[in-house]
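K.L.:
here are the coordinates; sequence isn't available:
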């Protein structure tokens, strides 16, 4: 194990180009950017936690949701891919039983006393609650853990739909797993992180985001048993055909303050399920739902009914997307992407907030994408929880420059990202 200063010297000299290239590609410009980024993170660690510490560096990727919008929390299917935008964490063990985390772009230093396990008043919806919840998840799994100091630098857009929260959570879990030799696999880490987000942070999310960050590549997940989801890894190089690129555009409207809107989707779906004797829609046969439709409209309201229809259709669509990817039928996959996007508007109703109709950045981005890509082999849809954040688009390379220029003209410089997929899940890098 090297000190932070020694690692900086080694990175600058190119000695770690191999591990960096495995994560970010071999393009000289990208390697130079990552060398500078890692060196800066190490330098910032020294600034906050002192020089001479022996450290390790961890990486946890963001993810692009490919299919299964709001299906995972109903015990359905999910499809997602890890991307090269990631969180990097420089970490060192300590012996005082505290976790201290400083994150780039945030003024606050999170300080968590591990002797206090239960959720703390006023801490929910803040990063400290996630750290405390993940620690408790490790202890519940029978793992002995201790304190650490860490500095994090994330390229995953906050509140954007690329799941910066899952990257942060999995990054913290990787630190404990590595620093204290806990030996948990990617699925176990994802489960712990979902527990922290649900119980301590207060967001009723599913587990697809954490699994995608932990496992890497393209994953298809079956959440029929959410305590032990079945995960199939599809290699990332099988997603895009030659001449096709995946773009995400940040509409610069954060969804980080929209927990209530996300929670309502789950609550309304589960209200429908409860009327039919289930806890979640995955436990209710679709035929039972359609047979009870008149009664459900009265008992739950039309929006809840429409969101339940979205679940059943999106779940079947996600299974069809998996088959299309495995059989390398991208045209069929793209058609399903478009169907999913239309369902977000009409059924799930999570493209914009009905209480804030002046701000509909996702709708504008989708309309602009349609104006450019309609009639091509491309596709476009909202991704993530919705209401704000990002859209994704599959853009033929012949239209890429036009598309990129148009999106950044409307949403600002740096808003449109050309993504590369990442085969590797979260891990210790250096």
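P.N.:
Sure, I can see it. Note that this is a predicted model, so its numbers are computed, not measured.

K.L.:
going forward, measure contacts and count neighbours with C-alpha atoms only.
P.N.:
OK.

K.L.:
Output the longest helix belonging to this protein.
P.N.:
When the chain is parsed with DSSP state H, its longest helix is helix 302-326.

K.L.:
what packs against the helix or strand that it is followed by?
P.N.:
Scanning forward in sequence from helix 302-326 by DSSP states H and E, the next helix or strand is helix 330-343. Applying 3 or more C-alpha pairs under 8 Å, 6 or more residues apart in numbering; DSSP states H and E, one finds that helix 330-343 contacts strand 56-67, helix 302-326, strand 379-382.

K.L.:
Tabulate these in a markdown table, adding columns for distance to residue 45.
P.N.:
Shown next, in a markdown table, are these (distance: least, C-alpha to C-alpha, whole Å):
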| stretch | distance to residue 45 |
| --- | --- |
| strand 56-67 | 11 |
| helix 302-326 | 42 |
| strand 379-382 | 36 |
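
K.L.:
need these in JSON lines with mean neighbour count and distance to residue 209, can you?
P.N.:
JSON lines is the format used below for the helices and strands packed on helix 330-343 (neighbours: other C-alpha atoms under 10 Å; distance: least, C-alpha to C-alpha, whole Å):
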{"stretch": "strand 56-67", "mean neighbour count": "29", "distance to residue 209": "7"}
{"stretch": "helix 302-326", "mean neighbour count": "21", "distance to residue 209": "15"}
{"stretch": "strand 379-382", "mean neighbour count": "29", "distance to residue 209": "15"}
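
K.L.:
Chain neighbours aside, what residue packs nearest to residue 220?
P.N.:
Counting by C-alpha to C-alpha, 6 or more residues apart in numbering, residue 220 lies nearest to residue 79, which is 4.6 Å off, once chain neighbours are set aside.

K.L.:
Just the helices from the stretch 1-150 of the chain, written as ranges.
P.N.:
Assigned helices in the stretch 1-150 of the chain, in chain order: 4-12, 17-24, 28-49, 127-140 (criterion: DSSP state H, counting those that start in this stretch).

K.L.:
list the buried ones in the strand or helix carrying residue 210?
P.N.:
Using DSSP H and E, residue 210 sits in helix 208-215. Going by neighbour count (16 or more other C-alpha atoms under 10 Å), the buried part of helix 208-215 is 208-215.

K.L.:
And here is the other one:
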């Protein structure tokens, strides 16, 4: 996918000049919010200027033409049909939309796992609390993970024992643990048990080659502002035309509610849709600098080398999963013992989404060393998630390694 323009700067120090990242900062956390190049940002500014030049022309006429074009470009990029594709701000909203419009009844359940993203866990609990007698079933996926088969078997056993499950959220790449899940096989198991499937693919667009239609989930949703150089907030959700669900509606009921489903999603009231419009520019930039093959090769090679360096420097190990289940641009590594942080991990910090120790350490590394990474707690252990993008270099990993080593040698 994509072809390299002869004028594209070399990845690393040179191409970083095309981004607006703070000078001399180490940014190894592209996976959280992304970073768009200056050319995409400038295009968004031009759209905003056009809006302000005549708001009525924008909101009554031009916006819909632009949105239809962007939706077509996104669908083409993801290998699906535009008629089945809808644009939303982010994957969290997309999954909220599915969960909160699903006709959940008393005695039925939603399925999440110990690796489900925190916002989705909160959403699922909030949603079922509105239906008396409904509940959440949470399936544990412990580490080490040994194989795809072990994951699929866990789903089969769990759904056999829990026939109350009617909808499941499946991560394609788990966040923040960065595990590539066997989504097609899990989807087959879920459908065998009569379970509707929504795939949380927040990190997939721009990072993995994927055949969404072959996976055959009911819904598939991914962010475009993470790995496709688009503005925040910009995502899509695909609804399987073979598994059309008439209950699927926008969360916001607008004047367009009685028109087409696309009109309902396109207009939820007055809001800034310029991030959606710039998907064409983000995708164009992604392809211009080389497309998936070149970008992912660079990022994967760099993050593999970087983690090997950190493992040796810190004398720690990466997360215990098979190599083929590691996300290409996102990886997880144990931190060394850090006084004042590692010794504060207790029962209240035993899963990814509890406790503040990780956030405090993440902020300390940023404040003292201007190094940005994601610090996470997995099964009671402090780890880091590093995300490599085309503007990163090995020097970034060296600076991260030194920063953590300094903290590990400080007295409490």
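P.N.:
Great, that's in hand. For clarity, every value in this text was computed on a predicted model and none was experimentally measured.

K.L.:
what's the TM between chain one and chain two?
P.N.:
Remark: TM-score between the superposed chains equals 0.24 [TM-score structural alignment, normalised by the length of structure 2]; 179 aligned residues with a C-alpha RMSD of 7.9 Å.

K.L.:
follow-up on the earlier one: contacting residues around the helix holding residue 210 of structure 1?
P.N.:
By C-alpha atoms under 8 Å, 6 or more residues apart in numbering, the surrounding residues in contact with helix 208-215 of structure 1 are 60-63, 65, 72, 78-82, 163, 166-167, 169-170, 186-187, 189-191, 193-194, 218-219, 221, 233, 424-426.

K.L.:
How about residue 397 of structure 2, nearest residue that isn't a chain neighbour?
P.N.:
Using C-alpha to C-alpha, 6+ apart and skipping residues adjacent in sequence, the residue nearest residue 397 of structure 2 is residue 306, 5.6 Å away.

K.L.:
what residues are up against that neighbour?
P.N.:
Residue 306 of structure 2 makes contacts with 394, 397-398, as judged by C-alpha under 8 Å, 6+ apart.

K.L.:
And the strands in the stretch 301-412 of structure 2?
P.N.:
Listed in chain order, the strands of the stretch 301-412 of structure 2 (DSSP state E, counting those that start in this stretch) span 330-334, 371-372, 374-378, 381-387.

K.L.:
by contact count, what packs against the longest one?
P.N.:
This means strand 381-387 of structure 2. Taking 3+ C-alpha pairs under 8 Å, 6+ apart as contact, the helices and strands that strand 381-387 of structure 2 lies on are strand 330-334, strand 374-378.

K.L.:
mind listing what's buried in that strand?
P.N.:
By neighbour count on 16+ other C-alpha under 10 Å, the buried set for strand 381-387 of structure 2 is 381-387.

K.L.:
Mind jotting down where the strands sit in structure 2?
P.N.:
Taking DSSP state E, the strands of structure 2 run over residues 26-27, 85-88, 109-113, 135-139, 165-171, 196-200, 219-223, 235-239, 330-334, 371-372, 374-378, 381-387.

K.L.:
winner for burial among those?
P.N.:
Across the strands of structure 2, averaging neighbours per residue (mean count of other C-alpha atoms under 10 Å) puts strand 219-223 on top, at a mean of 28.

K.L.:
What angle do strand 196-200 and that strand make with each other?
P.N.:
In terms of direction (axes from the mean of the first three to the mean of the last three C-alpha atoms, to 10 degrees), strand 219-223 of structure 2 departs from strand 196-200 by 10 degrees.

K.L.:
Determine the set of other helices and strands touching strand 219-223 of structure 2.
P.N.:
Against strand 219-223 of structure 2 (3+ C-alpha pairs under 8 Å, 6+ apart) you get helix 91-101, strand 196-200, strand 235-239.

K.L.:
try 10 Å
P.N.:
Here strand 219-223 of structure 2 touches strand 85-88, helix 91-101, strand 165-171, strand 196-200, helix 212-215, strand 235-239, going by 3 or more C-alpha pairs under 10 Å, 6 or more residues apart in numbering; DSSP states H and E.

K.L.:
before we move on, the earlier item: how about the helices and strands packed on strand 381-387 of structure 2 in TSV, adding distance to residue 119 of structure 2?
P.N.:
Compiled in TSV, these are given as follows (distance: least, C-alpha to C-alpha, whole Å):
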stretch	distance to residue 119 of structure 2
strand 330-334	19
strand 374-378	15
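
K.L.:
With distance to residue 282 of structure 2 added, can I get the strands of structure 2 in TSV?
P.N.:
Shown next, in TSV, are the strands of structure 2 (distance: least, C-alpha to C-alpha, whole Å):
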stretch	distance to residue 282 of structure 2
strand 26-27	20
strand 85-88	15
strand 109-113	32
strand 135-139	36
strand 165-171	24
strand 196-200	21
strand 219-223	12
strand 235-239	12
strand 330-334	20
strand 371-372	23
strand 374-378	24
strand 381-387	19
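
K.L.:
out of these, which comes closest to residue 359 of structure 2?
P.N.:
Of all these, strand 374-378 sits nearest to residue 359 of structure 2, with 6.6 Å by C-alpha to C-alpha.
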